[in-house]
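Trainee: heads up, no residue letters with this:
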């Protein structure tokens, strides 16, 4: 919508016009808790306090530059990730899609280990949609992001139930002989 179909009247700028790039921090000395520590591969562990609690886009600093993440809950960013602070409203999802559209591997600064720098991130040129267009985009995609978040949460809950019930069925601690008929009755309610 915006990345490949930018309107000529949109302001030309750089990513630094929209975001402030921040360095993630080491999490090893933090106590366990319920805030996710995010790395380029996803959740690494959970800690007792967040590093940041607003909408953000996380970009790998080293290793796998293509694993860009969008986050809309309190989190801790690992020290091999950048996280971003938005300078305007309704731009995080736009920034996420813009950064994901870039070939970050070709922009990297490392030789043996791919590396991204704040200078590379800040200098990315783009056409910046006006506030009305960004609000339209946000209105369009926000329900999709909410559905994804709810589906992810439900999937985690189902995995927990699976991991709890299956061992009990296997050890015959639970009687599973009538599960199919009970499940069929539940699905029609």
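Mentor: Received it, and whenever you're ready, just let me know what you need. What you see is a predicted model, and the numbers here were worked out from it, not measured in a lab.

Trainee: contacts, neighbours, all on C-alpha from now
Mentor: OK.

Trainee: quick check: what element follows the longest strand along the chain along the chain?
Mentor: Longest strand in the chain, counting residues (DSSP state E): strand 32-39. Per DSSP states H and E, strand 32-39 leads on to strand 42-47 as the next helix or strand towards the C-terminus.

Trainee: about what we covered before: and the longest strand of the chain, what does it pack against?
Mentor: Applying 3 or more C-alpha pairs under 8 Å, 6 or more residues apart in numbering; DSSP states H and E, we find strand 32-39 packed against strand 42-47, strand 76-77.

Trainee: and the contacts of the last one?
Mentor: It refers to strand 76-77. Applying C-alpha atoms under 8 Å, 6 or more residues apart in numbering, the contact partners of strand 76-77 are 23-25, 27, 35-39, 47, 49-52, 58, 83.

Trainee: any of these buried? List them.
Mentor: Buried members of the contacts of strand 76-77, counted by 16 or more other C-alpha atoms under 10 Å: 23-24, 27, 35-39, 47, 49-52, 58, 83.

Trainee: and which of these is nearest residue 114?
Mentor: If you rank the buried ones among the contacts of strand 76-77 by distance to residue 114 using C-alpha to C-alpha, residue 39 comes first, at 15.0 Å.

Trainee: hmm, that closest one is touching residue 80, no?
Mentor: Yes. Contact criterion C-alpha atoms under 8 Å: residue 39 and residue 80 qualify, at 6.9 Å.

Trainee: overlap in contacts of those two?
Mentor: residue 60.

Trainee: can you check which helix is longest in the chain?
Mentor: Longest helix of the chain, by residue count under DSSP state H: helix 131-170.

Trainee: next, the buried residues of that helix.
Mentor: 134, 137, 138.

Trainee: returning to what we had before: please identify which of the helices and strands packed on strand 32-39 is closest to residue 157.
Mentor: Per C-alpha to C-alpha, nearest to residue 157 of those: strand 42-47, 16.0 Å.

Trainee: out of the contacts of strand 76-77, flag the one nearest to residue 71.
Mentor: Nearest to residue 71 among those: residue 58, at 7.5 Å, using C-alpha to C-alpha.

Trainee: nearest residue to that closest one in space, please, no chain neighbours.
Mentor: In space, and not counting its chain neighbours, residue 58 is closest to residue 83: 4.4 Å by C-alpha to C-alpha, 6 or more residues apart in numbering.

Trainee: look at that neighbour and tell me its secondary structure.
Mentor: Using DSSP: H, G, I helix; E, B strand; the rest coil, the structure places residue 83 in strand.

Trainee: isn't it up against residue 61?
Mentor: No. Between residue 83 and residue 61 there is no contact under C-alpha under 8 Å: 9.7 Å.

Trainee: comparison target below:
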């Protein structure tokens, strides 16, 4: 490992301090994040910690590790480590703590809790400050690139949804033509394809010549399997995609299932997944190949492009969540009849074809970015423990 590395403990290198309570009634929305064991929960006009730092879950999401890039207020469900640039690189310290499996050190079975003394006693190997900075810079560059890809996708999603809503829900181009105006954000050739009047339908007024159908008529909603019936064989097994995996976007630490399931239940990058029970979410999956678990729909269509059924499903998501929340059960859900009750306005073939040339590239770029972000995250997670432990050294230019 070399003389640049020394043996220490968490308590010696980066002692945990207790956060301070800040009740909701005392919070005033401001520039500084209020952070709990679950991450950012609010904001406030002043920070408790006036430098970058690290928040470690003490109660609740015990052992979680979150980086605070600027001043922040850690509340009393969390510990924190503040910046001390003469003794440690704060971002290196963050990556170091990420490798220690603090979440597995719970001391309270009723309410998960991290014991500070136990955490402080963990032995760690620490490189020189210069090497800490190098490691943090390398890993930080990967994280920054991942963040940029995700921010880009958030922008792409917002633009795609805004265009979709304007054209297929609010019918802005049709209304503009009725008023003798040129539709905004659309070239003349595409605008010509939109009708200039409405007609009655079961939904009320819709653009003339357009149809109304059910959400489950434009796409197939394949419910997942009870995958405990397909135990892993130890040979080329598939990670199980449950609601938890859908929410975090990967299958790290997931259960495994046998690949003997039917091919249609195998999820691949770019598939649209819809969790219809518990936490209702609609996402484009890019966390790698996996097996579709029950309580998840894989949404596909042989008749309509992906953007069409993906954005229509998202359009109805708030209503589906309200339906699920009204269920007098511990796990709210929707039923297949709610897919039939959810109505979709279908434009003419010429309009769909023209809009497909605009919106399909958005979805394709989102998928490419998600896959790239996942690849970088896998690389980071593979290199992280090796760099932090000194097993792998960064090359230096001669």
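Mentor: That came through, no problem. This structure is a prediction, so every number in the text was calculated from the model and none was measured.

Trainee: TM value for the aligned chains?
Mentor: TM-score for the superposed chains, counting by TM-score structural alignment, normalised by the length of structure 1: 0.73, backed by 181 aligned residues with a C-alpha RMSD of 3.3 Å.

Trainee: re earlier: and the residue nearest to residue 58 of structure 1, what's its match in structure 2?
Mentor: Taking TM-score structural alignment, the alignment pairs residue 83 of structure 1 with residue 80 from structure 2.

Trainee: surely residue 90 of structure 2 meets residue 51?
Mentor: No. Between residue 90 of structure 2 and residue 51 there is no contact under C-alpha under 8 Å: 10.0 Å.

Trainee: neighbour-wise, which of the two wins?
Mentor: residue 90 (24 against 14; other C-alpha atoms under 10 Å).

Trainee: quick one: contacts for the counterpart of the more buried one in structure 1?
Mentor: Using TM-score structural alignment, the partner of residue 90 of structure 2 in structure 1 is residue 92. With contacts defined as C-alpha under 8 Å, 6+ apart, residue 92 of structure 1 is in contact with 55, 56, 57, 70, 86.

Trainee: tell me the most buried of the helices and strands packed on strand 32-39 of structure 1?
Mentor: Sort these by mean neighbour count, taking mean count of other C-alpha atoms under 10 Å, and strand 76-77 sits at the top with a mean of 28.

Trainee: quick one: it to structure 2 mean distance?
Mentor: Taken over the aligned residues, the distance from strand 76-77 of structure 1 to structure 2 averages 2.3 Å (mean C-alpha distance after the TM-score superposition for structure 1).

Trainee: centre of the chain to that strand, how far?
Mentor: Strand 76-77 of structure 1 sits 11 Å away from the centroid of its parent chain (C-alpha atoms, centre = their mean, to the nearest Å).

Trainee: now do stretch 112-130 of structure 2
Mentor: With C-alpha atoms, centre = their mean, you get 29 Å for stretch 112-130 of structure 2.

Trainee: next one: stretch 5-14 of structure 2
Mentor: The chain centroid and the centroid of stretch 5-14 of structure 2 are separated by 33 Å under C-alpha atoms, centre = their mean.

Trainee: do the same with stretch 35-55 of structure 1
Mentor: That offset, for stretch 35-55 of structure 1, works out to 10 Å (C-alpha atoms, centre = their mean).

Trainee: what of stretch 11-28 of structure 1?
Mentor: Using C-alpha atoms, centre = their mean, the offset of stretch 11-28 of structure 1 from its chain centre is 15 Å.

Trainee: list the buried ones in that stretch?
Mentor: Buried residues in stretch 11-28 of structure 1 (16+ other C-alpha under 10 Å): 14, 15, 16, 17, 18, 19, 20, 21, 23, 24, 27.

Trainee: what does the fourth one align to in structure 2?
Mentor: Just to be clear, that refers to residue 17 of structure 1. By TM-score structural alignment, residue 17 of structure 1 lines up with residue 12.

Trainee: with structure 1 superposed, average distance for the helix or strand hosting its match?
Mentor: Element membership for residue 12 of structure 2 (DSSP H and E) is helix 10-13. Here helix 10-13 of structure 2, set against structure 1 after superposition, deviates by a mean of 2.4 Å using mean C-alpha distance after the TM-score superposition for structure 1.

Trainee: thinking again about what came up before, neighbour-wise, which of the contacts of residue 92 of structure 1 leads?
Mentor: Ranking the contacts of residue 92 of structure 1 using other C-alpha under 10 Å puts residue 56 first, with 26 neighbours.

Trainee: just confirm that residue contacts residue 85, I think it does.
Mentor: Yes. Under the criterion of C-alpha under 8 Å, residue 56 of structure 1 makes contact with residue 85 at 6.2 Å.

Trainee: not counting stretch 34-42 of structure 1 itself, show me its contacts.
Mentor: Looking at what lies outside stretch 34-42 of structure 1 - C-alpha under 8 Å, 6+ apart - the contacts are 27, 43-50, 59-60, 63-65, 67-69, 74-78, 80-81.

Trainee: do that again at 6 Å, thanks
Mentor: Stretch 34-42 of structure 1 has contacts (C-alpha atoms under 6 Å, 6 or more residues apart in numbering) with 43, 44, 45, 46, 47, 50, 60, 67, 75, 76, 77, 78.

Trainee: report the distance from that stretch to the chain centre.
Mentor: 9 Å.

Trainee: do the same with stretch 53-65 of structure 1
Mentor: Using C-alpha atoms, centre = their mean, the offset of stretch 53-65 of structure 1 from its chain centre is 8 Å.

Trainee: can you give me the helices in structure 2?
Mentor: 10-13, 90-98, 116-120, 129-164, 172-178, 188-193, 215-218, 243-248, 306-315, 317-325, 336-341, 349-389.

Trainee: including distance to residue 273 of structure 2, could those go into TSV?
Mentor: Formatted as TSV, those follow (distance: least, C-alpha to C-alpha, whole Å):
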stretch	distance to residue 273 of structure 2
helix 10-13	41
helix 90-98	29
helix 116-120	38
helix 129-164	16
helix 172-178	29
helix 188-193	31
helix 215-218	14
helix 243-248	8
helix 306-315	9
helix 317-325	12
helix 336-341	14
helix 349-389	13
